[in-house]
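Chemist: requesting a structural model of the entry that follows:
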Amino acid sequence: MLSTRHGVRVLGSPDLAAFGDLVAEDPVVNVFAAHRARVTNLEPRWLGGEVWGRFDEGRLTAACHVAANLVPVQAGEDDARVFAERALTRSRTVSTILGPQAPVRAFWDVVADTWGTPRDQRWDQPHLEIDRDPLVDGDPLVRRTTLADVEVLYPACVSMYTEEVGVSPELFGGSDFYRTRVKNLVSRGWSFARIEDGRVVFKAEVASLSPAAAQVQGVWVDPELRGTGLGARGMAAVVEAVRRDLAPVVSLYVNDYNVAARRAYDRVGFRQTATFATVMF
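Modeler: I've put the predicted structure just below:
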């Protein structure tokens, strides 16, 4: 039902068209929200949470995805503060706040004193895109993985996640839960890797997909082989495959301090189009 304060209410399947128009205002930055809407129809039981919409004279002007990930969608700083005030009326259920830097910071400023000490805060994460052929040749040994690769692929996925996030993904639901996620990505054709002699030396996955864009996450190079060019050539191969088969634009976001990764993405031809931020609990 519509909140009488600030014009905020929970969205549902009747709002799909309006939500689609909203995410289309910046379809690459909003690819996560577009993907979630496509696979859940904005139904809370499939979302594992809710999507809140803010309205102005009956028009949807901003939204906020509130599940394991809390993500502002086309939200200005005032919108973010309004969503944060609503969030304070309930217990925190989210494990991550992420999205464009300005609304994430505005949201966090409101809830910080109540939601507890985060495990990490990353306030400067360049959001990168590429909508053309890579500037370097793709690695011909990078391919889509198959279910037969999962036993070899899974340890690399755990290593990547642990290195990136700081804790093992197996802490969140156990190894079976995370292994199922890996298998799902493989089954969709969203997992790419170079595997040599039973060893993953490069990998990456598509995490979110819409007709406009694909967002890549989980990029990883075997630590013993970093600095050899595997990352740039591997990402070039992923870009080629994704743009050929899935979506015209490939996006990702990277920590500002990850100089090696940023250098590799620059070599491939990615350009920065926004700045993201992430708060992790």
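Chemist: CA atoms for contacts and neighbours, from now on please.
Modeler: Will do.
Chemist: neighbours around residue 257, how many?
Modeler: 11 (other Cα atoms under 10 Å).
Chemist: from residue 122, how far off is it?
Modeler: As judged by Cα to Cα, to the nearest Å, residue 257 and residue 122 stand 10 Å apart.
Chemist: swap in residue 208?
Modeler: 21 Å.
Chemist: so for the two, which sits in the more crowded spot?
Modeler: Taking neighbours as other Cα under 10 Å, residue 208 and residue 122 compare with residue 208 leading, 19 against 16.
Chemist: next helix or strand past the host helix or strand of that one?
Modeler: Per DSSP states H and E, residue 208 falls inside strand 199-209. Later in the chain than strand 199-209, the nearest helix or strand by DSSP H and E is strand 213-221.
Chemist: give me the contacts around the very next helix or strand once past that following strand.
Modeler: Using DSSP H and E, the helix or strand that follows strand 213-221 in sequence is helix 230-245. Helix 230-245 has contacts (Cα atoms under 8 Å, 6 or more residues apart in numbering) with 131, 133-140, 142, 192-194, 202-204, 214, 220-221, 248-250, 261, 264-265, 267-268.
Chemist: could you also give me the structure for this second sequence? I'd like to compare it with the first:
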Amino acid sequence: MKFFSGTGSRLVPPHAVPSGALDQLMATHQVTSAFVAENVGNFRAAPTPQTAPVVGVTRRGLGLPGRRSQPMELTGACWVGSNVVPVALDDDGVKLVADHLLTARSPRASFFGPQREVLGLWESVKHRWSDPFAVREDQPFLVASEQSLSQPHPEVRLARRSDFAKVLPASAAMFTEEVGYAPDTSKESSYVLRVAHLVTKARTYVVMRENKVVFKADIGAAAGQICQIQGVWVAPEYRGQGLAASFMTSVVEDVRHRWPTVSLYVNSYNLPALKTYHRAGFRQVSSFATVLF
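Modeler: Have a look, this model is predicted:
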């Protein structure tokens, strides 16, 4: 494994990444690092605390593992679990993390996150990687920062545990439309457990009509004051009626009581969704990219 770049940047393995330095890095980039921040928090809060699968990047002169006289500072980091999610990697950091990924040779479900870092990682590893299922190069990253042009809809509410059997097929339909293949919905699959977790933790919003889910949205990631909405879906028969912006306005208004900053990202070619989010008060602040396997 390559630990130093030619310019003096160094890869820091997970066991040596200082918690304080990682927290500071994520706080500096908190709006776009909610996924990593939440998952790092989950590892730390486990009954038996575990080391989160995060590699760091530092530069010569910013401290090295084991040298207590000079606390290490991180210039970047990357979550390297089943998903690969970079945080503030510069060009040297991208090269070091790419080398780490190629050396580890572990299968990954996706790369996603800030556009420049994700596409840089993919460009660096694709010659020795399996072919992707899809590459989404341009995904506007939006934050709800303006007044909504739509009124909140009174039917939007949090899903209850008793709704799970109805939420699951709606979630699966959304996944299939977005990703291009159906998720594993067999009992105890990771997908089913994830849907159940979001419902149980009051992180799924729905509109129910005739005992069916006709709208859903999940709080897919949340840390500190920041959350990220994912899994937005409207039943086909209710599309094109101007309802989605009203539904999303209700979600944002309620979510802000728990997480004041509400974000999401969307494919650039999904013009109806972009129009909906604009009406609901979202504005672009950055760009994401995703590579799916």
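Chemist: out of the contacts of helix 230-245 of the first structure, which are buried?
Modeler: 131, 134, 138-139, 142, 192-194, 202-204, 214, 220-221, 248-250, 261, 264-265, 267-268 (16 or more other Cα atoms under 10 Å).
Chemist: which members of these occur in helices, if any?
Modeler: 261, 264-265, 267-268 (DSSP state H).
Chemist: OK, contacts around residue 139 of the second structure?
Modeler: 115, 265-268, 287-290.
Chemist: in CSV: these, plus secondary structure.
Modeler: Formatted as CSV, the contacts of residue 139 of the second structure follow (DSSP: H, G, I helix; E, B strand; the rest coil):
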residue, secondary structure
115, helix
265, strand
266, coil
267, coil
268, coil
287, strand
288, strand
289, strand
290, strand
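Chemist: equivalent range in the second structure for stretch 248-259 of the first structure?
Modeler: Matched against the second structure by TM-score structural alignment, stretch 248-259 of the first structure falls on residues 260-271.
Chemist: what about the matching stretch, how long is it end to end?
Modeler: For stretch 260-271 of the second structure, the end-to-end distance is 26 Å (Cα to Cα).
Chemist: residues contacting it, please?
Modeler: In contact with stretch 260-271 of the second structure (Cα under 8 Å, 6+ apart) are residues 31, 136, 138-144, 225-230, 252, 255-256, 273-274, 282, 287-288.
Chemist: alignment lookup: residue 103 of the first structure to the second structure.
Modeler: Mapped onto the second structure by TM-score structural alignment, residue 103 of the first structure lines up with residue 117.
Chemist: I'd say that match and residue 84 touch.
Modeler: No: contact between residue 117 of the second structure and residue 84 fails when scored by Cα atoms under 8 Å: they sit 10.6 Å apart.
Chemist: need the counterpart of residue 182 of the first structure in the second structure.
Modeler: For residue 182 of the first structure, the residue aligned by TM-score structural alignment is residue 195.
Chemist: show me what counts as buried in the helix or strand encompassing that match.
Modeler: Assigned by DSSP H and E, residue 195 of the second structure falls within helix 190-200. Buried residues in helix 190-200 of the second structure, counting neighbours by 16+ other Cα under 10 Å, are found at 191-192, 195-196, 198-199.
Chemist: quick check, nearest of those residues to residue 22 of the second structure?
Modeler: Proximity of those to residue 22 of the second structure (Cα to Cα) peaks at residue 198, which lies at 26.1 Å.
Chemist: what sits against that closest one?
Modeler: Going by Cα under 8 Å, 6+ apart, the list of residues near residue 198 of the second structure reads 204, 218-220.
Chemist: repeat that for 10 Å
Modeler: Contacts for residue 198 of the second structure (Cα atoms under 10 Å, 6 or more residues apart in numbering) come out as 159, 161, 164, 204-205, 218-221.
Chemist: next one: residue 287 of the second structure
Modeler: By Cα under 10 Å, 6+ apart, the contact list for residue 287 of the second structure reads 32, 113-116, 137-142, 265-268.
Chemist: if anything else comes up later, I'll come back, but that's it for now.
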